[in-house]
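In: Show me the folded form of this:
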Amino acid sequence: MAKDSGIGASIKRREDVRFLTGAGNYTDDINIAGQAYVYFLRSTVAHGKLNAVKTEAAAAMPGVVRIFTGADFAEVGGIPCGWQITSRNGEVMKEPRHPVLAHGKVRHVGDPIAAVVANSLAEARDAAEAIEVDIEDLPAVVDMKAAIGGDAPAVHEEAPDNICYDWGFVEENREAVDEAIKGAHHVTTLELVNNRLIANPMEPRVAIGDFNRASGESTLYTTSQNPHVIRLLMGAFVLGIPEHKLRVIAPDVGGGFGTKIFHYAEEALCTFAAKALNRPVKWTADRSEAFISDAHGRDHVTKIELALDAEGKFLAIRTNTLANMGAYLSTFAPSVPTWLHGTLMAGTYTTPLIYCNVKAVFTNTVPVDAYRGAGRPEATFQLERVVDKAAREMGIDPVELRRRNFIPADAYPYQTPVAVAYDTGDYHATMDKLVEIADLKGFEARKAESAARGKLRGLGIASYIEACGIAPSNLVGQLGARAGLFESATVRVNAAGGIVVMTGSHSHGQGHETTFPQVIAEMFGMPEDMVEIVHGDTARTPMGMGTYGSRSIAVGGSAMVRAAEKIIAKAKRIASHLMEAAVEDVEFKNGEFTVAGTDKKIDFASVALAAYVPHNYPLESIEPGLEETAFYDPSNFTYPAGAYACEVEVDPETGVVDILAFTAADDFGNIINPMVVSGQVHGGIGQGVGQALLEGAVYDSNGQLVSGSYMDYAMPRADDLPSFTVDHSCQTPCTHNPLGVKGCGEAGAIGTPPTVVNAVLDALNSGGINVPHIDMPLSPARVWSAIEAAK
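Out: Next comes the predicted model:
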């Protein structure tokens, strides 16, 4: 029987009431009396020497308060990078300065040159048009292979070859991998592109700076997934503001997908300007501006080789990847193609030898950083595409080939050859569930029906694993992280028994205000509406690392549990005194404290009141109050996994692809709210379909973003997607966090792209059209061209 409360119940999202009734409080909804408005003048060329920025005429225009240029920020720090990678030769990565406003050079279309502050946005925009900018055009480099070819212009003088780092992993495996590939019975080779994506969350970025002259405190309101990290990076490394004098508030955030993790120049500018002008300053991006100012995602070019024996057992994998960093290093950019990618190249398989080489490349394009999945989709796409190609080349059913190489269910904990150790999993179980619920046995009949209508029907399969809850801090510190990756929570019990949880995690669509109370309500035996969640304000929450990498419940939820356990332990001491019993005899269950072997009991609300009215317990041994804080640093990643199937129809005359069915069988460990989990998977699948079939950021040779609006960048629409079949009944709980949870937010975006591409290629190849690979997005033009080329 389905639960109606607590852990495991499909409770409706409480935050949706305000979102659906227009009562949300987003950053752009905030307006401060006397605020001015910012308009950024951005570079229209991809690469150039910035000879002069003349602002005199613009500064004299109506309503202009002040114009800032790069010269105003010459004495402050650049936008910092939060992760340092060391090349395989021991050299530290090249880390050129990323100025708040361009100074000396512009390096991509959209690079901010000047910021006009005026009494109205219209006046700021008009004045920006009057700024005279003298830019000496320089040759731009967009293509990564060309960028490292020897004669390419240098994006940064500090990296004359345009290589940020040359990373090898696992370096000691390299020779053994080479030998295994040379001696293998069969080697499948595939060159592929992981297409550049533009995140496009529903809410564009906004920043509002405010300064209190009386207290000397700066406040930044911003659309951020991790306000404490922004406070740390901007305060300590850019503007030099002590943390106790800097408050960062991220109210309701309308989607992030990774793009709102990072510290951006606009946040620093607005905070700096508010203090300089002693006046609130507000900037809101428009959609076209977001295309050239928000960090992009993916953009890898890879050659992968898979060595197999005569029975189809995997022997070795070798990959060589070029990863685009864009013009500057964004906050977590260096970690994405390395530690978030190379460590997942084992996938769900027992491949004994793996070697990955990644060269990170500077180009005259928008910086690239984490986008939903961040490194794991790139690894999964490479792996699941080459496995599918190997199955076709060796004449082995793609499901069977995967089964032959799955890590056995009794092998855990399983040490992979790429550093990470999986604690639990059962990939045969998720594949079995997929075969059942996707009705793979009935596929041939459905294929025949499609053929009768002149369509090619294909079936795509993929198996994925991801690493969530990036941790532990001591490990990621060794890998180059410049911040801890713990999470925090403060649990405060009020005198009347209600609970407030202040969490360092942040919600931008995940449903924390619903799921977090389910955990607390279960622990304390109370209704969920007695629990309030506070997040997104550095002045009201303990220092935390925010939300990304599907870490909210696994890391943030675990911190919350640890703080609640401290509360319960203290409450037991109070209850034992009130009931005149030994504390070791007191039990707590369903909201009541009882004494074992007696009928003595007292409810939690009474104990809470006694904590704040301490007339009747010994102050020398128990402090008044009932409030505790916990910082949780995981001992390992969590490892969600699953198996996906997709059925498509391809029109051989036009190349149009229709997705007819999509099935996902996921293992997320223990589930807090099944409805919320299903919604997260639905969203991830939608974004994965977008990458596979529709989306792709395209630059011309001069560095102009030709897909710079929704007229040219194809986002998935409702009629591009079928109804999904989603199952998460295969549960192998995580062994190292108190909830046994693994995370679910990125799974759909990781497993979907190879599943869809495999389905399209199956349709073509099983229909007699020999097409080994098509790079994403598989637009009708690309599919049709591949069909024609194969004739």
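In: contacts, neighbours, all on C-alpha from now
Out: Will do.
In: hey, where'd the strands end up in the stretch 401-550 of the chain?
Out: In the stretch 401-550 of the chain, the segments counted as strands under DSSP state E, counting those that start in this stretch are 414-415, 421-422, 456-465, 487-493, 499-503, 531-534.
In: now whatever helix or strand comes next after the last one, how far from the chain's geometric center?
Out: What that stands for is strand 531-534. Of the helices and strands lying after strand 531-534 in sequence (DSSP states H and E), the nearest is helix 557-578. Centre-to-centre, helix 557-578 and its host chain are 33 Å apart (CA atoms, centre = their mean, to the nearest Å).
In: same question, stretch 33-49
Out: Relative to the chain's own centre, stretch 33-49 is displaced by 27 Å; criterion: CA atoms, centre = their mean.
In: Same question for stretch 770-786.
Out: 28 Å.
In: Show residues contacting it.
Out: Here stretch 770-786 makes contact (CA atoms under 8 Å, 6 or more residues apart in numbering) with 192-195, 389, 652-657, 690-696, 757, 761, 764-765, 787, 790.
In: Counting by contacts, list what the strand or helix carrying Glu587 packs against.
Out: With secondary structure defined by DSSP H and E, Glu587 is part of strand 586-589. In terms of contacts (3 or more CA pairs under 8 Å, 6 or more residues apart in numbering; DSSP states H and E), strand 586-589 is packed against helix 557-578, strand 592-595.
In: quick one more, to check against the first:
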Amino acid sequence: MPKDTGIGASSKRREDVRFLTGKGRYTDDINVAGQAHVVFLRSDMAHGRINSIDTADAAAMPGVIRVFTGADFEGVGTIPCGWQVTDRHGEPMQEPPHPILAQGKVRHVGDPYAAVVAETAAQARDAAEAIVADIEELTPVIDMKAALADGAPKVHDDLKNNLCYDWGFVEENKAAVDEAFQNAAHVTTLELVNNRLVANPMEPRVAVGDYAAHDDSSTLYTTSQNPHVIRLLMGAFVLGIPEHKLRVVAPDVGGGFGTKIFHYAEEAFCTFAAKAIQRPVKWTSTRGEAFMSDAHGRDHVSKIELALDADHNFTALRTETYANMGAYLSTFAPSIPTWLHGTLMAGNYKTPLVYVNVKAVFTNTVPVDAYRGAGRPEATFQLERVVDKAARELGVDPVELRRKNFITEFPYQTPVAVEYDTGDYNATMDKLLELIDRDGFEARRKESEARGKLRGLGLNCYIEACGIAPSQLVGQLGARAGLYESATVRVNATGGLVVMTGSHSHGQGHETSFAQVVSDMIGIPEDQVEIVHGDTANTPMGMGTYGSRSLAVGGSAIVKATDKIIAKAKKIAAHLMEASPDDVELKDGAFTVAGTDKSVAWGDVTLAAYVPHNYPLEDIEPGLEETAFYDPNNFTYPSGAYACEVEVDPETGKVDVISFAAADDFGNVVNPMIVEGQVHGGVAQGIGQALLENCAYDENGQLLSASYMDYAMPRAHDVPMIKVDHSCQTPCTHNPLGVKGCGEAGAIGSPPSVVNAVIDALQSAGHDVTHIDMPLTPPRVWAAMNGANATGGGGTAHGRSVGAGDTATH
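Out: This next block holds a predicted model:
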């Protein structure tokens, strides 16, 4: 029977009451008395040398308080990168400065080079238009391979070239991998593009800086997934503000998807300017600004090769990827195509040899960083597309080829450093086949053909590494911060309690699921547990929320702190019942002495903790409050199998997703309803990437998809009803809850499912098409079916491939 409360119950999200009734408190709702407003003047060219900026007319306009340029930030720190990658030759990556306002050059469309602070946003906008800038246009580099050519214009003049790093992993495997390919009975090769995406959370970014002269302290209100990290980066490395003098508050945040992890120039500017003008300064991004200032996602060009023996066993995997960094290094950008991508190239398979090469490239485009899944979707897409293509080349069932190569014994040490602790890939595949009625597919295909449509079925598997850890390991890999999490549990005298967590919620339902965990441990109603997050003044130092780490890392810290609370409460209860603490048990909100009828209620014990008239002070301190930090000793490894059925209109190339099923292994599940919602959201984003979304630049570096008129977001009719199952559970062995991450799975497993389904539909009608690059727009699919001239994205010896270079896509 389903549980009604605690771990395993589908408790309704308590935070939805305020969100659905308009009572949420977002950063733009915060208005500080006396605040001014800032508008940034952003470059309209991709690459240019700043000769001069004349701000005199702007400064004289009504309401203008001050105009800032890059010159005002001489001597101020630049936006730091939080991860350093060492390349395959042992050299550290090239790491250029990222000024708050451009200095010397502008490096992408949207790069801010001046800012106007005025009484109103309208006055600031008017004044910004009066700034006269002499910017000499330079030749931009947009294409990654062209950016690495000899003599290519340099994005940063003080760097050797546009190569950030040339990373090889595992470098000592390279010779053995090459030999395996020479000896292979069959090799499948695929070239593909993982298209650039714009995150587009519902709430655009906002920053409000405030300065208090009486104690020389600063406060930043911001739309952030990790306020403590912003405080650390901005305070220590940019503005030189001691942490005890800097408060960062991230209130309700309307979605993040990775793009709100990073420290942005606008946050530092508002904090700096507030002190400079001795008034609060507020900035609210427009949607147009978001397209050219928020970090983008993905943007990889890859070649992947799979070697198989005569019995169809995978013997080696080899990849080469060009990863776009954009014009500057965003906070976690270097780690995405390396340690969050290369370490997942084994996938669900026991391939003994893997070699991954990644060339990270600077271009005159918006910086690229983590987007939902962050490296794992890129790895899964490559791997699951090449496995599907291999099955077609060999004429074998794609499910059976996968099963033959599944890892079946755990723990399993992969050839790419990580060790999977648990999993059952056959079980999730079995569940998926049950969900989709594969045996009935041919009948459904014939029914579609009768209506003039081509029907295809695509399947794939995925594995994810999330809850990134441990700090000691990631430090060796280049992380410049720890990746632990923290919690403080404060019990009130009347028995209710407050949990202060370093995690941050921006749609994940923390206020509900974290309360379920504590409620279950103590045996008190969930409404007696309050969750506090998002304010560095009220919560212990934590790393925030991203990478599906909330329960696995943040929840584990809460468990550890609650364990400390229970241990102390048992001592108090033992004293009250004149028993040994070792004999005291806590269940359903009451303490009992084993084997007796002695009992004392939770509330009586908590009251005694704060009214210590009746226990020995030399043994027990008054009060009931504990803090814990949790640093996991491994990733968690959720996995699953996904399937998609599509119909393709052969007249237009339009693809409709008819059905979708997801069978996931998330370990133990705290709130099934929240998990199902997370999968739904991820799948919708994956379908968006596969069929609709594409962030495109022209050869001059102009952003062609800079609004919703040109950037196609998925709508309700693009997403079918989704069958979600998470009954296949292999609990994580190294966190106290046995949980794995669930927030990114849908976005990892869905893109290859959709593409595999479209290829299946086309091949069923006799079209010799082996690959089409995302997004599979109607013109691109039509071109593939009709033999239109196609360039880019991966022509192979085994059929035609249609890619991002097609004129048919424009």
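In: who's in contact with Gln687 of structure 1?
Out: 716, 748-749.
In: And Leu693 of structure 1, what's its match in structure 2?
Out: Matched to structure 2 by TM-score structural alignment, Leu693 of structure 1 sits across from Leu691.
In: Next one: that match from Asn162 of structure 2, what distance?
Out: 31 Å (CA to CA, to the nearest Å).
In: where's the residue lying closest to Leu246 of structure 2 once chain neighbours are set aside relative to Gly240 of structure 2, distance?
Out: Distances taken as CA to CA, 6 or more residues apart in numbering put Ser218 closest to Leu246 of structure 2, at 4.9 Å, once the chain neighbours are dropped. Noted for Ser218 of structure 2: a distance of 11 Å to Gly240 of structure 2, by CA to CA.
In: same question, Arg42 of structure 2
Out: 26 Å.
In: ok, those two, which is more surrounded?
Out: Arg42 (21 against 13; other CA atoms under 10 Å).
In: Report the mean distance between the lengthiest strand in structure 2 and its aligned residues in structure 1.
Out: The strand spanning the most residues in structure 2, taking DSSP state E as the definition, is strand 314-326. Mean deviation of strand 314-326 of structure 2 relative to structure 1 after superposition (mean CA distance after the TM-score superposition for structure 1): 0.2 Å.
In: ok, then the element right after that strand?
Out: strand 354-362.
In: Output the contacting helices and strands for that next one.
Out: helix 144-147, strand 163-169, helix 174-182, strand 314-326.
In: what's next to stretch 13-32 of structure 1, contact-wise?
Out: 206-208, 221-223, 250-254, 280, 284, 511, 513-514, 676.
In: Kindly report the same for stretch 229-248 of structure 1.
Out: 76-80, 216-222, 224, 227-228, 262-263, 268, 272, 536-539, 544-546.
In: Strands - which of those land there?
Out: Using DSSP E, the contacts of stretch 229-248 of structure 1 in strands are 217-222.
In: ok so, going back, next, the contact list for the residue nearest to Leu246 of structure 2, please.
Out: Counted by CA under 8 Å, 6+ apart, Ser218 of structure 2 has contacts 209-212, 245-247, 271, 275.
In: Secondary structure, neighbour count and distance to Ile522 of structure 2 for those - can I get that in JSON lines?
Out: Listed next are the contacts of Ser218 of structure 2 as JSON lines, based on DSSP: H, G, I helix; E, B strand; the rest coil; neighbours: other CA atoms under 10 Å; distance: CA to CA, whole Å:
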{"residue": "Gly209", "secondary structure": "strand", "neighbour count": "28", "distance to Ile522 of structure 2": "40"}
{"residue": "Asp210", "secondary structure": "strand", "neighbour count": "27", "distance to Ile522 of structure 2": "40"}
{"residue": "Tyr211", "secondary structure": "strand", "neighbour count": "25", "distance to Ile522 of structure 2": "42"}
{"residue": "Ala212", "secondary structure": "strand", "neighbour count": "15", "distance to Ile522 of structure 2": "42"}
{"residue": "Lys245", "secondary structure": "helix", "neighbour count": "15", "distance to Ile522 of structure 2": "37"}
{"residue": "Leu246", "secondary structure": "strand", "neighbour count": "20", "distance to Ile522 of structure 2": "35"}
{"residue": "Arg247", "secondary structure": "strand", "neighbour count": "21", "distance to Ile522 of structure 2": "33"}
{"residue": "Thr271", "secondary structure": "helix", "neighbour count": "26", "distance to Ile522 of structure 2": "42"}
{"residue": "Lys275", "secondary structure": "helix", "neighbour count": "19", "distance to Ile522 of structure 2": "46"}
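In: so which of the residues you listed comes closest to Ile65 of structure 2?
Out: Lys275 (13.0 Å; CA to CA).
In: Quick one: map Ala429 of structure 1 onto structure 2.
Out: Ala429 of structure 1 maps onto Ala427 in structure 2, with residues paired by TM-score structural alignment.
In: nearest residue to that match other than its sequence neighbours?
Out: Per CA to CA, 6+ apart, closest to Ala427 of structure 2 is Cys728, 6.5 Å.
In: Ok, Thr725 of structure 1 next?
Out: Leaving aside its chain neighbours, Thr725 of structure 1 sits nearest to Thr663 (4.6 Å; criterion: CA to CA, 6+ apart).
In: Next one: the equivalent of the one you found over in structure 2 from Tyr328 of structure 2, what distance?
Out: Structural alignment (TM-score structural alignment) places Thr663 of structure 1 against Ala661 in structure 2. To Tyr328 of structure 2, Ala661 of structure 2 is 39 Å away according to CA to CA.
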